[in-house]
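Participant: Got a sequence here, can you build the structure:
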Amino acid sequence: MKIELRSDTFTLPTPGMREAMFSAPLGDDVFGEDPTVNALEEKMAKLFNKEAALFCVSGTQTNQIAISVHVSKGQEVICDELSHIYLYEGGGIMANAGASVKLLKGDLGRLNVSQIRAAISPDDIHACESRLVSLENTVNKGGGSIYTSEALQEISDFCRSVNIPLHLDGARIFNAMVEMGQTPAQFGAWFDTLSVCLSKGLGAPVGSILLGSKEFIKKARRVRKRLGGGWRQAGLLAAAGIYAVDHQVERLKEDHARAREIAQVCEKLPWVKAILPVSTNIVILELQDGLSSATKVAELKEKGIYCAPFGPSYVRFVTHLGFDDEALQAFSERISE
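Facilitator: Prediction:
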């Protein structure tokens, strides 16, 4: 048995999702005539209590479109130093928006309102104009860390008080919701714009949603077109997203429980120095001094355990729809050998 824990992007469509995809009515989305894409966008906008939504290929695309609409050349995005938009989106903030980045050091990737307040540039021609605050929830590099509702409300209130938009990179936002008992409508109220991924824990094969006001999404649609993101009979993929939201949100709790069990098994291993706190479906191990993550990942692969190096001395496991109790048992046996 191959035990796949490199990422929750390795999930495959379930039989029910495949049936929904095959039976979806289709049209041309560039002309606004794919009924299934339209249904997904309307569904997600209503779910998060936003005026409009835009179906895109990936979370990177939705994030970069949002930044390009919010921020102009010479302005800056404030985010944590562990943010996906900074580390893993190919320099898109600079390449697409011509913008700068002000990096803050938060708590496992989570910022607080005091840090953000101190980071806002003064109204001075020598300073780069602060134009957007971007948060990530859950934080990938933070081991799946989560913001509390109180922290998000405080940050949201502050950003509105200084008239700076607040964007959410919600690649695993449903993981945060089921763990914290939060709702999509709450996130819609806290954030001006949101990127919501459907292809990780929810199990859709492709796709993310960008949410915002009607005016914002109209501008976003133009940027998506400019980036080559207009697609045609995309309802096949939109149907998978609808199915995922309808059927595969609550089961994310199972992924979190299995991630905690992985951490319990790994904390006993002699080659593990420390484990980041496990809040959702991500487990990040710090290796003992002198050990290489690339070497350890290769050793585990020989045992049929597929994981990812996460820096020179860190290894990441991510639980998901395709990692069940049988796989967990096999993992525990193999890694303990």
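Participant: going forward, measure contacts between C-alpha atoms and count neighbours the same way
Facilitator: Noted.
Participant: How many residues are close by residue 118?
Facilitator: 9 (other Cα atoms under 10 Å).
Participant: how about the helix or strand containing it: buried residues?
Facilitator: Following DSSP states H and E, the helix or strand that holds residue 118 is helix 113-119. For helix 113-119, the neighbour count (16 or more other Cα atoms under 10 Å) marks 113, 116 as buried.
Participant: and this one, so I can compare the two:
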Amino acid sequence: MRTVDSHFHWFPRSHFEHMAARAEHPRTERVGDGYRYYYNEGRGFLPLPAIWFDLDAGLAASEAATGPDTVVVCTTGVLSGLLDQLPAKDAIDTAYAYNEEIAKAQRTHRDRFFGTAAVPLQDTESALSVLAHAVRDLDLRAVNLPPVTAGDPIDVARLEPFYARVAELGVPLIIHPTDLVFGEMLADYGDALQRTIGRLFDSSVTVLRLIFAGVMERYPDLKIIQTHGGGFLPYQAGRIDKNARQESLPLPPSDYLKRIFVDTVTPQALTVRTALEFYGPDKVIYGTDHPCWSPKAAVGVLEEAGLSDEQHARIRSTNVEAVLNLT
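Facilitator: Just a heads-up that it's a prediction; the model follows:
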């Protein structure tokens, strides 16, 4: 059985070298074999050591955990949305170059590596062009969605054509936490608040905006993947239904939540079992968050969860192949 890791991080060095040549923020700074990525006008930065740029090492770690038939799906992760801090033309040019590098890796590591697109959203027409190029020309398999774009929330009305086009193309949106919204607010305790709950707030609020704005109602075929077991949402679905009071929605918010795919990047077997119960057996997909988490630990959590053989097969292969069109 082929195993598909839906939550894997790798970055092309060319992007970071390009960002290091910038004088203004966002920009990168070389630190040894890695980089610091400065954002929010330099008030925040992400340390990115060399492991983030070593694709062969990442593939080897994944295969050591789940066998030689392992496939990885590369996402932008916490860097989603940083392109939107660039001037619009720079963001578009940078996105084209980034997506080309991801597509090159997909061609080089055929059937072992699949890429996903970075699409800056501050200009809707340009975003549609980048989207079409990434999906139709480069064959990238999903689109990374940030929580905000150029200061606007992700449910701003001007993005309606973008969501319509994503739904038409049949590729999923990947919602991964960033540090753009809550990072400064929760920067205490060595970033422990932000890294533990702030990032889950980030992705959970993004999903709720898409629901409350009616995006998921208007585009029932729109596919969404939320990382980290759905953040806080499956555990508070009853409260959301009780308190949301969105008269424009014909269904309770939890009905839309259950359309979403969630991954198993959660170091707790209870969360995996809860995700299966809430979302259903066809909506949970395997992920490791490499290099932020160990692939062996990710497999260990699935084993601890006490899953049936059928559940293992769905999570590790069938579900993600369907949502990402990998069959």
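Participant: Overlay the chains and give the TM-score.
Facilitator: The TM-score (TM-score structural alignment, normalised by the length of the second structure) is 0.30; 158 aligned residues with a Cα RMSD of 6.0 Å.
Participant: re earlier: tell me what whichever helix or strand comes after the helix holding residue 118 of the first structure is packed against?
Facilitator: As assigned by DSSP H and E, the chain's next helix or strand after helix 113-119 of the first structure is strand 129-136. Using 3 or more Cα pairs under 8 Å, 6 or more residues apart in numbering; DSSP states H and E, the elements in contact with strand 129-136 of the first structure are helix 59-70, strand 75-80, strand 166-170.
Participant: Take the ones you listed and lay them out in TSV including distance to residue 253 of the first structure.
Facilitator: Formatted as TSV, these follow (distance: least, Cα to Cα, whole Å):
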stretch	distance to residue 253 of the first structure
helix 59-70	22
strand 75-80	26
strand 166-170	17
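Participant: could the ones you listed be laid out in a markdown table, adding mean neighbour count?
Facilitator: Below are these laid out as a markdown table (neighbours: other Cα atoms under 10 Å):
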| stretch | mean neighbour count |
| --- | --- |
| helix 59-70 | 24 |
| strand 75-80 | 24 |
| strand 166-170 | 25 |
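Participant: helices or strands next to the longest helix along the first structure in the packing?
Facilitator: Longest helix of the first structure, by residue count under DSSP state H: helix 252-266. Packing partners of helix 252-266 of the first structure (3+ Cα pairs under 8 Å, 6+ apart): helix 173-180, strand 282-287, helix 325-335.
Participant: Please point out which parts of the second one sit buried.
Facilitator: Read that as strand 282-287 of the first structure. By 16+ other Cα under 10 Å, the buried positions in strand 282-287 of the first structure come out as 282-287.
Participant: Measure how far the direction of it deviates from that of helix 252-266, in degrees.
Facilitator: For strand 282-287 of the first structure against helix 252-266, the angle by axes from the mean of the first three to the mean of the last three Cα atoms, to 10 degrees is 10 degrees.
Participant: Residue 7 of the second structure belongs to a helix?
Facilitator: No - assigned with DSSP: H, G, I helix; E, B strand; the rest coil, residue 7 of the second structure falls outside any helix and is strand.
Participant: give me the number of residues near it?
Facilitator: By other Cα under 10 Å, neighbour count at residue 7 of the second structure equals 24.
Participant: For it, give its distance to residue 113 of the second structure.
Facilitator: 12 Å (Cα to Cα, to the nearest Å).
Participant: ditto for residue 18 of the second structure
Facilitator: 23 Å.
Participant: same question, residue 269 of the second structure
Facilitator: 27 Å.
Participant: Counting neighbours, go ahead and name the busier of those two.
Facilitator: residue 113 (22 against 19).
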